[in-house]
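Participant: 3D model of this:
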Amino acid sequence: MGVSTSAPENGVRVVTADFPPVNALPVQAWYDLANAVRAAGRDQAVRCVVLAATGRGFNAGVDIKELQRATDHSALIAVNHACAEAFAAVYECEVPVVAAVQGHCLGGGIGLAGNADAIVASEDATFGLPELDRGALGAATHLARLVPPHVMRALYFTSRTIGAAELRAHGSVWQVVPRDELEKAALELAREIAAKDGHLIRLAKAAINGIDPVDVRRSYRFEQGFTFEAALSGTADRVRDTFGKEGNA
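Facilitator: Take a look at the predicted model:
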């Protein structure tokens, strides 16, 4: 259990999250993920990073039980910073990042996948932000990178999910494959990227980030201000307590 890094072939690093049963990450895990992605990107032998997860889902967001155990707002502050670091690490990685998404990709999972450079998804992958049902806000910044504006708003306000095939129709998922072919497909795309000149691919990543119309780090931090307001007002706890005791968001 934890975050691990492997090197299945030259030029490619795979960063894998393993937090059963649903990959809901505690605070330290978000930092561990950020550190692993940044370290892989800094390695001059690496030209592409694959972000993956074990188990039935890619990511179920933050560990709500960790927030519920806190007696003050320190846990919320910690998770806000940790998620921001993990999302930024994916976006700012010096080389392209391919997200290999299976099963559920919810909450913080949208922050990771939305900041990746390409997404390969299994046929059973679903994407969504159930934040409003769970006393939280955030990651609309990243959902907006996956679907058109009005679709993003409808998904956000309803807490609905959207399937991988629909996202591919919107142009944000590169490839949809059977679940047992996900690893192979993600590595094939990573291999093709990693075949490029290492210096040139890093320049290309920096150039493409530089022409993005939205500063994703600043945009997400703006959203987080409203998350904290919801917590201070008591709204977050009231909604979260009615959600249930599953412990994931």
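Participant: going forward, measure contacts and count neighbours with C-alpha atoms only.
Facilitator: Noted.
Participant: Number of residues surrounding residue 76?
Facilitator: 19 (other CA atoms under 10 Å).
Participant: Another for comparison:
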Amino acid sequence: MSTPVVRTERVGTTLLITLDRPQARNAVDAEVAIGLTGALDELEAAPALRAGVLTGAGGTFSAGMDLKAALRGVSPEIAGRGFGGLTEAEPAKPLIAAVEGFAMGGGFELALACDLIVAAEDARFGLPEVKRGLIAAGGGVIRLPKRIPYHLAMELLLTGEPVDGRRAGELGLANRVTAGGQAVAEALLLAERLAENAPLALAAVKRVVRAADGAPDSEAFAFQRGEMKTLMASADVTEGMTAFAERRPARWTGR
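Facilitator: The predicted structure is shown next:
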């Protein structure tokens, strides 16, 4: 029986997802893409899970696309979900990247597809596709200029040169910067913080942010009004207000 290249572990209300091809620096091939798709489906399907943490085994997040597999015509994309089954997916639940070592090319794009990033200070983020005659087509060219100032994004995209985790924090790419080897632990703590909040509200935040991206304010507010109407009719809103009045932690049901 073969060893899975993507492992999942439930840690409290968090699903820890680990890319597990350390011998290939967790490069993404079709098998990894299928495994990551399954892991994200597991996260979405389990009501007890509130957030996911994505990381890589062996001290490396991911070296990106498996070029050897790509040269054989093996695609690392999943229809409707993009590179690795993630870059064009829209998970309802929060997803945190815990980056140790290299997050290069498609690996960086997997991190950019997450909602939050925790980086070890000695991690390396880069989009070297231009050095191979390509562009960062898994979301790098599209997402990076929205996350950091235009000229800084263009420097990374046009030079293909990497930055370390400390610099990623300075640029605003990383929410937390840790000592080496501590990114997963910090990401799990951050996931616990998220789990204190209403799951319906967390999912609504993500939907509104997506809908508002590039849309006129009038359309964004119209979409948001629909989300608010749904939330106000939920049991969780009643519970949240009651818990506040009674000065106790809320007991969320996701209904």
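Participant: tell me the contacts of the residue most central in space within the second structure?
Facilitator: Centroid-nearest residue in the second structure, with CA atoms, centre = their mean: residue 114, separated by 1.6 Å. By CA atoms under 8 Å, 6 or more residues apart in numbering, the contact list for residue 114 of the second structure reads 94-97.
Participant: so it is in which element?
Facilitator: Assigned by DSSP states H and E, residue 114 of the second structure falls within no helix or strand.
Participant: Check residue 68 of the second structure too.
Facilitator: helix 67-71.
Participant: looking just at contacts, which helices and strands does that helix meet?
Facilitator: Of the remaining helices and strands, none touches helix 67-71 of the second structure by 3 or more CA pairs under 8 Å, 6 or more residues apart in numbering; DSSP states H and E.
Participant: the helices in the first structure, which residues?
Facilitator: Listed in chain order, the helices of the first structure (DSSP state H) span 27-42, 64-69, 74-92, 108-115, 140-143, 149-158, 164-170, 182-194, 198-210, 216-232, 235-243.
Participant: need these in JSON lines with distance to residue 58 of the first structure, can you?
Facilitator: Shown next, in JSON lines, are the helices of the first structure (distance: least, CA to CA, whole Å):
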{"stretch": "helix 27-42", "distance to residue 58 of the first structure": "13"}
{"stretch": "helix 64-69", "distance to residue 58 of the first structure": "17"}
{"stretch": "helix 74-92", "distance to residue 58 of the first structure": "15"}
{"stretch": "helix 108-115", "distance to residue 58 of the first structure": "7"}
{"stretch": "helix 140-143", "distance to residue 58 of the first structure": "16"}
{"stretch": "helix 149-158", "distance to residue 58 of the first structure": "19"}
{"stretch": "helix 164-170", "distance to residue 58 of the first structure": "13"}
{"stretch": "helix 182-194", "distance to residue 58 of the first structure": "12"}
{"stretch": "helix 198-210", "distance to residue 58 of the first structure": "24"}
{"stretch": "helix 216-232", "distance to residue 58 of the first structure": "21"}
{"stretch": "helix 235-243", "distance to residue 58 of the first structure": "22"}
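Participant: Which of the ones you listed has the highest mean neighbour count?
Facilitator: When those are scored by mean count of other CA atoms under 10 Å, the highest mean neighbour count falls to helix 108-115 (a mean of 28).
Participant: which among the contacts of residue 114 of the second structure gets closest to residue 187 of the second structure?
Facilitator: The nearest member of the contacts of residue 114 of the second structure to residue 187 of the second structure, counting by CA to CA, is residue 96 at 6.6 Å.
Participant: Who's the closest spatial neighbour of residue 130 of the first structure, skipping the chain neighbours?
Facilitator: Spatial nearest neighbour of residue 130 of the first structure, chain neighbours left out: residue 159 (4.4 Å); criterion: CA to CA, 6 or more residues apart in numbering.
Participant: what do you get for residue 105 of the second structure?
Facilitator: Per CA to CA, 6+ apart, closest to residue 105 of the second structure is residue 127, 4.4 Å.
Participant: when you align them, which residue in the first structure goes with that neighbour?
Facilitator: Using TM-score structural alignment as the criterion, residue 127 of the second structure maps onto residue 129 of the first structure.
Participant: Where strands are concerned, which of the contacts of residue 114 of the second structure count?
Facilitator: Judged by DSSP state E, the subset of these located in strands is 95-97.
Participant: Quick check: the residue nearest to residue 177 of the first structure when sequence neighbours are not counted vs residue 189 of the first structure, distance?
Facilitator: Once flanking residues are discounted, residue 177 of the first structure sits nearest to residue 122: 4.9 Å by CA to CA, 6+ apart. Per CA to CA, to the nearest Å, residue 122 of the first structure is found 14 Å from residue 189 of the first structure.
Participant: my read: residue 168 of the first structure touches residue 147, true?
Facilitator: No - checked against CA atoms under 8 Å, the pair residue 168 of the first structure and residue 147 is beyond contact range at 9.7 Å.
Participant: average distance between the helix holding residue 68 of the second structure and the first structure?
Facilitator: The superposed helix 67-71 of the second structure is, by mean CA distance after the TM-score superposition for the first structure, a mean 1.5 Å from where its aligned residues fall in the first structure.
Participant: what's that helix aligned against in the first structure?
Facilitator: Aligning helix 67-71 of the second structure against the first structure (TM-score structural alignment) gives residues 64-68.
Participant: picking up where we left off before, ok, now which ones touch the match of residue 127 of the second structure?
Facilitator: Contacts for residue 129 of the first structure (CA under 8 Å, 6+ apart) come out as 106-107, 110, 139-140, 143, 155-156, 159-161.
Participant: For these, which ones persist in the second structure?
Facilitator: Compared against the second structure with both residues aligned by TM-score structural alignment, their matches' CA atoms under 8 Å, the contacts of residue 129 of the first structure retain 106-107, 110, 139, 155-156, 159-161.
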